[in-house]
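> Predicted structure and sequence below. I'll ask about it afterward.
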Amino acid sequence: MLIRNRIDRRTDLPGPTQQTPSVIAYYLRRSSADPLYFSIAAQLAHCNAHSHSLGGEFDQQRLLFVDRHRSGATTIGREGIAAMLEAARQGRFRILVVRSICRLTRNATDAARLHEQLTGLGVSIHVAGRGQVQQYEIMLLALSAQRERLRMMASLMDGKRRAAVSGEFFGSWPTYGYDRIDGPDWRKNVNQAAILERCFREVDAGLNLQDLAKLLNGECIPARNGGIWRPRHFFARGRGLLDRPILKGVFVWSLWGEKPITISRPDLAVISADLFDRVNERYGVPTRTQEPRTRAPFLLGLVRCACGDRMHLAEDGNAMHLHCRTAQIGGGCDRTKGFSTSIVARQVLHLFRHEILDPDSGPELEEGRRIEWQGLNATVQAERDRVSARIEQIAHELDALSQDEEEIDPYAAAACCELELEHHKLSERLTQLVVPPFGALDWERVDVDRARILRVMERLPSMSRSGEDLRVIELVRSIVSEIELDIREDGYQLRVWFGAPGAPKGFDAVDRLAGRWWMRWFPMPPKGPLRYPEVVLGHQRRAEAGMFRLDDGDWAAVEPVIRNAPRLGPRDRTMAEAILFIGMTGLPAKYFPERYEPCAPLLKHARPGAVWRGMYEVLHQRCSPVVAEAGPAARILHEDLNSRAHAHPVPPLEDPSPWCNPKA
């Protein structure tokens, strides 16, 4: 009875609902090592056949995702798979069709992750001719594809190794001292071999690499790339000019691999084995690690020498100096003198504060920059159109070469590999052809920016990672494209170019003929605190505002220290504040503000270092606000006040620590 009643209740069930066809997307991938069976045209044909069997809708313009010349070992750098995942998040399709799982990935871990992501987004994965695959199936297929990839790599490496043992795979990269001839072989270049032999003799005689580069550059001998000689070119872990074993008649295939193969070629020896081993025992060691910089100027990468070469940054104690790389190795530039980076930064900040952010002259410069940015944008767009047209042409040629799946022509396969490689390079070039948006100045906040720049100038040569300093750095680098520094005996000349920074590689960020640059000549800066006049004036303004004034409690605490100090003259509160000014700023007595000028003659022959140390200890224990914002140099209590450089006033900052990563 219960069963009969249940059947009676089920007699009026509604009919099946009319289902709308699912939206289908294709993912295709081909690498240079794949046979033509996995070509883009062949994959597209199989996916179309499977799509017709499903009865779904496919939009080739929007839902076709292709990766050319990409390995399936990883998903990193695959623009097609990234675009496919983004379209899945937007809900643009419900079925993803691939020719095989190895086209999607050859990594089991990536397969599990992709299946989880797509399943969570409501997308099912179909293999053409097989149907929908579940999680266990895709894991098994991906694991098989991963093992096949490892087997292909092992077979390829084994073939190269056998060719190297038989002498048929000698090497194809360009190298200095040898010429490539027909077939897998080299021959010595007589002129270059003589230069290499001379280099070995000079180094063996005791000449260091820096002087060797200067010697070769002074004689105008062309280097390996037609440029100038640099010390780093000589030794590079078996790939430099003087540490390649082929120079002593021994070719090593897979030098840094697990099983290198040694081939004896005495006919290619340039020098004797004893001389080679003796020189490489001295210099042919891994390059010693460079100590990380504790600071980096915010103009790093923008400053170039007047000769055109970039400036080398050298840290000398608490100062950083710029040196011309070409001049250091005798490459034809006579500007061997270094220059302080903080002086260049001060002049650039002074330019911004008084000319760039000037309401009268600033808008005219900004309009010129906007016109230049529009021209750069049009040029880059034209290049994008040209590259896109070439990519589309290559795609048609690849499809034409892979129409016949039954018979694979080896010449067509070789042509496909070359076209795939060109397609890959052009695709990467297309992603780089992007012009950053135009950085317009906010004229409503121009007074705020001017005040920020002044506060930064009062902290030079120190720069912090505070929000205020980062705002100034962003402002400068959004307008300045290049800084040319010409160091002379009597002064230096700065030329600042304004344009659209961040231009793609191969495009000029500024039109040098447009005249949008600023040039000034300056005498050499004086020694001492007057190198940074804004710092001295900032100290004096804070002193006049009462920053170093002691209240009754602080004076009562430090009065015994003042009373016991010899040769100070009047031991009153003004003298204590004057010593406090010297200790916290590092400025000598001749830079006293007006309120402390009477104490200057009395402190001329006195050494207030011991008094300052005692005062600082007392005030620090009392947590006095007078020393709460002491500069970095004020905390160095063991140094003599008369022998150290001036300190920097440090207002409250979000992060007062200096730069620690030059590449940040």
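On my side now, so go ahead.
> only C-alpha atoms for contact and neighbour calcs from this point on.
Noted.
> In terms of helices and strands, where is Ala87?
Per DSSP states H and E: Ala87 is located in helix 79-89.
> In the stretch 451-600 of the chain, mark out all the helices, start to finish.
Remark: helices assigned in the stretch 451-600 of the chain by DSSP state H, counting those that start in this stretch are 467-477, 533-544, 552-563, 573-585.
> before we move on, the earlier item: how far off centre is the helix or strand following the helix holding Ala87?
Next helix or strand after helix 79-89 toward the C-terminus (DSSP H and E): strand 95-98. The chain centroid and the centroid of strand 95-98 are separated by 38 Å under Cα atoms, centre = their mean, to the nearest Å.
> Run through the neighbouring helices and strands of strand 95-98.
strand 23-30, helix 40-54, strand 124-127 (3 or more Cα pairs under 8 Å, 6 or more residues apart in numbering; DSSP states H and E).
> buried residues in the second one?
So the one you mean is helix 40-54. With burial defined by 16 or more other Cα atoms under 10 Å, the residues of helix 40-54 counted as buried are Ile40, Ala41, Ala42, Gln43, Leu44, His46, Cys47, His50, Ser51.
> quick one: contacts for Leu275?
Shown in contact with Leu275 (Cα atoms under 8 Å, 6 or more residues apart in numbering): Phe200, Asp204.
> Check the gap between it and Ala193 for me.
Distance check for Leu275 against Ala193: by Cα to Cα, to the nearest Å, it reads 15 Å.
> which helices and strands sit right next to whichever strand or helix holds Leu376?
According to DSSP H and E, Leu376 maps onto helix 362-401. For helix 362-401, the contact count by 3+ Cα pairs under 8 Å, 6+ apart identifies helix 40-54, helix 410-432 as packing neighbours.
> let's bring in a second one:
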Amino acid sequence: MIPAAIYARFSTELQSERSIADQIALCEDFAAREGLEVVARYDDAARSGGSMLGRDGLTALMADARGGRFAVVIVEALDRLSRDMEDLAGLHKRLTFAGVEIRAVHEGRVDTMLVGLRGLIGQLYREDNAHKIRRGMAGRVGDGLFAGGLTYGYRPVPGEKGRRVIVEEEAAIVRRVFAAFAAGRSPRDIAARLNAEGVKPPRGSRWNASTINGSASRGNGILRNPVYAGRIVWNRVRMIRDPDTGRRLSRVNPRAAWREAEAPELAIVEPALFDRVQEMKAGRAARRPERQRRPKHILSGLLRCAGCGGGLSVYGADRSGRRRLRCTRQAESATCPAPATFYLDSVERAVLDRLGAELRHPEAIAEFVREYHAERRRLAAGAGARRASLERAEAQAAREVARLVEAIAQGQGDPALLGPRATEAETRRKALAAEVAALAEAAPVVTLHPAVLERYAAQLARLDRALGRALEAGEAEAAEALRELVESVTVAPDPARPGGLYIAVTGRLNALLGAGAFPGGVRGSMVAEDGFEPPTRGL
């Protein structure tokens, strides 16, 4: 008897597990009538037919087919294998290559024509079903019901699909967030206070500024969600599946596609307060570049805590007026394993003094030139390989176009199926040809242009001029110069000397020079009272 395998699948968790057993029983009866011996059974429960990714049963079936375990695959219908035209055609091609025939209980032996027709019908069915689901969801929104998932501040009503009621404990937090922002508190400050008080966030383990802020284009986040003002907005985003990874990704829909409905019973904050918050956020977003926030200090945004990797920020001054730094993660959530506080002026002085000395060293300049040439050679080799790869892909696409056109001319296939494939292949060929044309020939490695070294020297000169006035009126210029050369500054108590500072500078040059350029970081020689303040109780 001919060895055969059975494959069964159902789409969603809402369907019964009996579906798999029923499909297998139907296929076994078919095998008995056809004189086939069932040697293997494969299934995928609650897996969509729109993608082959994530379907372990199908993957195992294809592996065994290549190994010659069976000669026939039995399915209830072709849409059990796939509801995607491309995937179904690919499965048929690979099984045919492995010498395996497909037989469907309701359709019999499967050939290329049947694969094309059933693939088209299956994909149209899937897309039509999606349109019907979206139409039903739009109708639900029109009735003042939710068409999406859960939103912070609300819970579902059992037995009433789409109905929500306010959870007063969470609603109080929402009102508090709106009131704090309207009073001038930043989302980061609000999140820090909620974390410090142990308030449970909507998801995850802690509140973040993004939880409060949300996205203007997507209309989410606590401050931007209109449901808190009594308006349900649906269809702001759509989900699409990446054909290469199978992951579902969200894309923002145009504003005209959104659907809105009034739901005053769901309002948690007054509409006037909601509108005022939106005006405040719009005003901040529209701030002119010259009025936008500038770095307050030379190292603003560059300082990192060695204990946890979080940022260091200025939080106050001691009795002498010296400003201090502390770990923001420790301040917001008390999760830093090695919290410490430092004096800002001492950290700035150590970084500026040592950085200027290190970068002026002639060996650093020589290493810069050597590594520049090595990187140029590497990039040139990569560009040549990329061009060769594109040319091979272009030639393959051209051969595919020629084969499909010849098949249509010889009447060897359905033009309705082969024509679109030929058009797609030609479009791909043209895109590859355009990419090849745009890709310049690998540039020869030339001597480093003097302008590169001049720019490097100019940045050092800017830094040098700013050093003298960095801690007074010239901080803005020093900060801008530093950002051309420094990516981050990690600060920690020096483990080798009690009371000393250890400052590790990660420069933007390191990406070109490599980690060996400054292997030990930049060490400052300071005593405890000059740079490192012992941790304050409660921080």
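Received, thanks. Worth saying up front: this structure is predicted, and the values here are computed from it rather than measured.
> Pick the most deeply packed of the helices of the stretch 451-600 of structure 1.
helix 573-585 (a mean of 23; mean count of other Cα atoms under 10 Å).
> ok, how many other residues are close to the closest residue to Arg118 of structure 2 other than its chain neighbours?
Spatially, and ignoring its direct neighbours in sequence, Arg118 of structure 2 is nearest to Leu78 (6.8 Å; Cα to Cα, 6 or more residues apart in numbering). Per other Cα atoms under 10 Å, the neighbour tally for Leu78 of structure 2 reads 22.
> nearest to Arg429 of structure 1, of the buried residues of helix 40-54 of structure 1?
Ile40 (21.1 Å; Cα to Cα).
> okay but that closest one is in contact with Leu28, surely?
Yes - with contact defined as Cα atoms under 8 Å, Ile40 of structure 1 counts as touching Leu28 (6.4 Å).
> which one of the helices and strands packed on strand 95-98 of structure 1 lies closest to Leu64 of structure 1?
Smallest distance to Leu64 of structure 1 across those (Cα to Cα): 5.1 Å, for strand 23-30.
> can you name the residues of structure 2 that the closest one overlays?
Strand 23-30 of structure 1 corresponds to residues 3-10 in structure 2, going by TM-score structural alignment.
> what about the alignment partner in structure 2 of Ser155 of structure 1, distance to Arg126 of structure 2?
Ser155 of structure 1 maps onto Lys132 of structure 2 when the alignment is built from TM-score structural alignment. Distance check for Lys132 of structure 2 against Arg126 of structure 2: by Cα to Cα, it reads 10 Å.
> between these two, who's got more neighbours?
More neighbours surround Arg126 than the other of Lys132 of structure 2 and Arg126, with 16 against 12 (other Cα under 10 Å).
> quick one: the more buried one is in a strand?
No - judged by DSSP: H, G, I helix; E, B strand; the rest coil, Arg126 of structure 2 forms no part of a strand; its state is helix.
> which ones are touching it?
Going by Cα under 8 Å, 6+ apart, the list of residues near Arg126 of structure 2 reads Gly50, Arg83.
> Just the helices from the stretch 51-200 of structure 2, written as ranges.
Using DSSP H, counting those that start in this stretch, helices in the stretch 51-200 of structure 2 cover 56-66, 85-97, 112-142, 168-182, 187-196.
> Could you tell me where the helix holding Leu376 of structure 1 falls in structure 2?
So helix 362-401 of structure 1 sits over no part of structure 2, by TM-score structural alignment.
> centre of the chain versus that helix, how much separation?
Using Cα atoms, centre = their mean, the offset of helix 362-401 of structure 1 from its chain centre is 24 Å.
> do the same with stretch 184-204 of structure 2
23 Å.
> From start to finish, how long is it in a straight line?
OK, stretch 184-204 of structure 2 end separation, Cα to Cα: 26 Å.
> related to what we said a few turns ago, of all the helices of the stretch 51-200 of structure 2, which one is nearest Ala409 of structure 2?
The closest of the helices of the stretch 51-200 of structure 2 to Ala409 of structure 2 is helix 112-142. By Cα to Cα, the value is 17.1 Å.
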